[in-house]
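> Let me see the structure of the following:
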Amino acid sequence: MAETQRPTPTASPAWHLFVPKLITTLRQGYGMGDLRHDLIAGLTVAIVALPLAMALAIASGTTPDKGLVTAVVAGFLISALGGSRFQIGGPTGAFVVVVFNVIAEHGYDGLVLATLMAGAMLIVAAIARLGTWIKYIPEPVVIGFTAGIGLIILSSQIRDFFGLSLDSVPGDFLERLGVFWAARDSLSLITFVLAGASLALILGLRRWAPKLPGFLLAVAGASLIVLIFGLPVDTIGSRFGGIPSSLPAPVWPEITLERMGILLPSAFTIAFLAGVESLLSAVIADGMTGRRHRSNCELMAQGVANIGSAFFGGLPATGAIARTATNIRAGARSPVSGILHAVFLLLFMLLLAPLAYWVPLAALAAILVVVAWNMSEVGKLTHLLLRAPLGDRLVMVLTFLLTVLVDLTVAIQVGVVLAAILFMHRMAGLVAVEKGDAVLQRDIDDFQRDPEAYDQRDALPSGVEVFQMRGPLFFGAASTVGDLLDSVGEPPRVFILRMREVPMIDASGAEALAGLVRRAAAHGTKVIVTSVQPEVAAVLQRMDLGPQSGRLVHAADYGEALALARAV
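All right, here's what the predicted structure looks like:
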């Protein structure tokens, strides 16, 4: 009897990688129920984004209307053209440092040109399909530079939080602290109390009424107090003259090869940050919803959005992690919610612009203090600092210090290079221990391999899945761990990871494994690891993934893992 030939699957055309999720959503069916959910989510995110966009623009050394323009134009384009169903785009804290420095050195026109160049770089990166390369950025580098940016943002708000009398604030971190200390006698008690009360209200609402828009209520309450009592504090009106009630006319900066060459490093930094944060936000959204984003489509949308924002005189933009999470929690169903968030922000500009005159800068400083704290990810920072291997701790601390004291681009470059050198050092040590190529990828004769490697599914109980991992679980391979649960289809009752052939793991790999455990727990799936090598077990123990943690079940071998799976 002739064997039936299965049709060979054909690869999807390359252009499928760039189809926006908005089109995918509409093709799959979009009804009035979906629109109602998206309307509520879009309004919720717009209320959060309104004060935040103004605060980030002021922290970046420009006027508050620039932040609103960015949130409207870039937010619309990122949602309409992006590769994530739930991404919310706009200005973010990651850009504050680089934008402040570019404006200080090259003026606002220089920032517009740098943003245009960054948008073009992102489009080229999307066409070159570099979206998946983000996985090669180690976790300690990401935590180090985000914590550094958080500290810089926090320091930039000292003047407005304490009401210090200063004409300008230096860009250098240490110089800035010196200027603040010299101006300490000019502290305004009224401003400090207003900022402290705004901060207390935001934190209190997050603790006891998290569904209420804490940022907006703090700004509205502080503005009302300033208006009623005529408090002598700096407001948007007194410092910037208010905000316009419409979008500005499109502009085009002066473009010369010489100017582009000067701005190239800044443009690269903007493009890098936009790519990293947008894809990180999309990954988090996937984890929250179980959906899958298109990374290169997302990069394409980020490029177009940054060009659009620059065209209207806005700021660099990217996916905003906190606003994206808010969008999901508010019940968003599709990219329509992100589009509506931009529309609502435009309506706020058109109708409420005169009221912005009374917004005190102290309240916006309180918002940015919260943003800085959230960016710092103190929990992850402390966890890595106390539990990660020494090399990973060194990478994180060095990246943090370089971000704060030197330059963001230098910090990222040094961090990634140092992490790569550290990985090569670890692998060299493992090769030496194994006397040759035992930890390297090589062909193995079938007669040399343990038969257990081929029959692992023969005795597999119902509701149990198994996956064998091979090779070092380091930052370059960590992103694949998050896909393991999706690869088995319906979440199983027990998921067995065989790790006998995993010779080493770093902090990024351990964090990816912890993320897999968290996702599995959300589905009621128990994760069992088997035959963990001593070096790997030591790292997992330090990262709170050891046998005593209660998060991950350790089995001596595959047979014990099957016995544990049957007992669950």
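> From here on, just use CA atoms for contacts and neighbour counts.
OK.
> Could I get the buried residue list for the one helix or strand Met54 maps to?
Assigned by DSSP states H and E, Met54 belongs to helix 32-59. For helix 32-59, a neighbour-count test (16 or more other Cα atoms under 10 Å) marks 34-35, 37-59 as buried.
> Ok, stretch 218-232 next?
So for stretch 218-232, counting by 16+ other Cα under 10 Å, buried means Ala218, Val219, Ala220, Gly221, Ala222, Ser223, Leu224, Ile225, Val226.
> residues making contact with stretch 143-151?
93-94, 97, 371-378, 380-381, 395-401, 403-404, 408, 411-412 (Cα atoms under 8 Å, 6 or more residues apart in numbering).
> before we go on, could you also do this sequence so I can check it against the first one:
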Amino acid sequence: MHHAPASAKKNSGWTLFLPKLVTVFREGYGLADLRQDAISGLTVAVVALPLSMALAIASGASPDKGLITAIIAGFFISAFGGSRFQIGGPTGAFVVVVFNVIAQYGYDGLIIATLMAGVMLIIAGLARFGTWIKYIPEPVVTGFTSGIAVIIFTSQIKDLFGLQMAEMPAEFIAKIEALWQARATLDPVNLAIALGALAIIILARRTAPKLPSFLIAVTIASIIVAAGNLPIDTIGSRFGGISANIGLPHLPTFTTARIMELMPSAFTIAFLAGIESLLSAMVADGMTGRRHRSNCELVAQGLANLASGVFGGLPATGAIARTATNIRSGAKSPISGILHAVFLLIFMLVLAPLADYIPLAALAAVLMVVAWNMSEIDRFARLLHGPIGDRLVLIVTFGLTVMVDLTVAIQAGVVLAAILFMHRMSESVIISQTTANDAIDDDGARSPSAGVLIRQDQPDASSDQPIARDGIPDNLEIYRLSGPLFFGVANRLTDVIDSVAGYPRDFILCMDDVPMIDASGASRIEHFISTCNRHGTRLFLVGLRPQPQKVLAGMGILDRSGLYVEIDIAAALQKVTPSAA
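All right, here's what the predicted structure looks like:
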């Protein structure tokens, strides 16, 4: 077996946080690589330009905030991230939470929440929580992303149809009612521009998928609106245009009360940023065969959100669609993502005056497509045909996201999924009675087909079924426990033992199939020892594996009187009371 050198083992800790940019330079980076990265960076910048503005507007912010986020956060995510191809910036996942934070706490509140989320992400990365992504169930992720898609879709109906409304309610039902009440204000010209832009996007994606469909649609719509002097809302008419100046770093005023009230929002931002960035990195790995550094990626996401917040930007994370575009465009390294940010900065400085003519109807069409892509209808439908528990998690998470709040939806979805998991684990644990002959083979070891005569997953002490006792004397009981003994199943151990008619002189509990035990399981074992002592029963624990033995020894349980720990059943049988043998 090959062993890593001592130096490699010593450095393995800090290398988890080594940016992929450093790795690329160490491996060698040439002009050909730079040329390809420049092409892919320009391609992604063209895609991100209209999208960043559209996402900012949908979030309740001005379009320049989206560009600032894509530039600042996009640079940091690529420069310090753990993925070679990750493209960062504003994403649809944040639209709901950002809109609600701005509505409740103002834009300064959003900045504070973003900065707090950045700190949380850095701490999560340094604590090596990056590998925990695999513990977030698919129904939870699909549930809240599909819910976000519905909210984005409904939020764009106003600009899609050109409805005249004094204010758009944040609550879903109230929003639908307000839109319906404003139906008489529909603007046919606005709707025609929106549907035309939507048609261009769909047609371009089907006939020429490599072309920047978003930019093409927005550009054509802008030319038509400007040339025809059409009376519909544009970036210029609603926001007064886009500033070509990013501005200087600025920190809002922090107070303890402000921090506490924004803590749930900050946690939601950090959670979404971590989940989406690592999912995006995993997608990139699948497309390229590379492997990202998850904890380094979380630290980079934290730095990016700190930087974005300092410059007045929005929360940022890895963008799956833009990352995939980056890879398909031939990106070689994180330089592509850095150049994407540079190109966006150039566009902002040079093309800012032209943004005045961009119709909001065209940006609404862009967001409609984003919402459709986020909805993951095929995956949602597939999960609806899954186990009933997963369907419940999916529907609850989706429903709470749409009807209540994203923070509540995520918390409820994760908790419900955890309870479901514990239930399934407890159902997989087997506590079964066996015989002395079936429990050991001729060599005194456990038989591969150790005879489970009765599976007592749901023991019934009043059952009329006779217990087979082949090879077991009247004063001896042998039970085997299979599966992890954790708090979700610990009480079942007592229930099964209590179902035994009377208490024997000796009781052998085989635990060679128990891979782990927690404090609750250990307490059940301790309780069982006490019960056996009260009834004069000697308890033999057989075949303890390392983790259960360490836990039981650490809690002092193995030192209890009346308890005997043996290597296998054969050794325990040699020590049972002679009258029972």
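> where does the TM-score land?
After superposition, the two chains reach a TM-score (TM-score structural alignment, normalised by the length of structure 1) of 0.76; 445 aligned residues with a Cα RMSD of 2.3 Å.
> sorry, back to before: give me the subset of the buried residues of stretch 218-232 of structure 1 lying in helices.
Among the buried residues of stretch 218-232 of structure 1, DSSP state H puts Ala218, Val219, Ala220, Gly221, Ala222, Ser223, Leu224, Ile225, Val226 in helices.
> Surely the second one touches Ser198?
Yes - taking contacts as Cα atoms under 8 Å, Val219 of structure 1 lies within contact range of Ser198: 7.4 Å.
> tell me, what's touching these two both at once?
Ala363.
> Look at the equivalent of His425 of structure 1 over in structure 2 and say how many residues are nearby.
Structural correspondence for His425 of structure 1 with respect to structure 2 (TM-score structural alignment): His423. By other Cα atoms under 10 Å, the residues close to His423 of structure 2 number 13.
> how close does the nearest residue to Ala330 of structure 1 once chain neighbours are set aside sit to Ala322 of structure 1?
Of all residues not flanking Ala330 of structure 1 in the chain, Ala41 sits nearest, at 4.8 Å (Cα to Cα, 6 or more residues apart in numbering). Using Cα to Cα, to the nearest Å, one gets 13 Å for the distance from Ala41 of structure 1 to Ala322 of structure 1.
> What of Pro335 of structure 1?
16 Å.
> who's in contact with the residue nearest to Pro50 of structure 2 when sequence neighbours are not counted?
Residue nearest to Pro50 of structure 2 in three dimensions, not counting chain neighbours: Leu215, with 6.2 Å by Cα to Cα, 6+ apart. Leu215 of structure 2 sits next to Val46, Val47, Leu49, Pro50 when contact means Cα under 8 Å, 6+ apart.
> next one: Ile157 of structure 2
Leu179, Ala364.
> Show me what the helix or strand hosting Leu481 of structure 2 is packed against.
Element membership of Leu481 of structure 2 [criterion: DSSP H and E] is strand 476-482. Applying 3 or more Cα pairs under 8 Å, 6 or more residues apart in numbering; DSSP states H and E, we find strand 476-482 of structure 2 packed against strand 430-433, strand 506-513.
> Any buried residues in the very next helix or strand once past it, and which?
Counting by DSSP H and E, the next helix or strand C-terminal to strand 476-482 of structure 2 is helix 490-498. Using 16+ other Cα under 10 Å as the test for burial, helix 490-498 of structure 2 gives Ala490, Asn491, Arg492, Leu493, Asp495, Val496, Ile497, Asp498.
> again with stretch 199-210 of structure 2
For stretch 199-210 of structure 2, burial by neighbour count (16+ other Cα under 10 Å) applies to Ile200, Ile201, Ile202, Ala204.
> Need the counterpart of Gly150 of structure 1 in structure 2.
Using TM-score structural alignment, Gly150 of structure 1 pairs with Ala149 in structure 2.
> Ser155 of structure 2 versus that match, what's the distance?
10 Å.
> which of the two has more neighbours?
Neighbour comparison, Ala149 of structure 2 and Ser155: the larger count goes to Ala149, with 28 against 25 (by other Cα under 10 Å).
> Can you name the helix or strand that that one falls in?
helix 138-155.
> Repeat that for Ile528 of structure 1.
Going by DSSP H and E, Ile528 of structure 1 is part of strand 526-530.
> Which positions in structure 2 sit opposite that strand in the alignment?
Going by TM-score structural alignment, strand 526-530 of structure 1 sits over no part of structure 2.
> Would you mind identifying the next helix or strand past that strand?
According to DSSP H and E, the helix or strand after strand 526-530 of structure 1 is helix 534-542.
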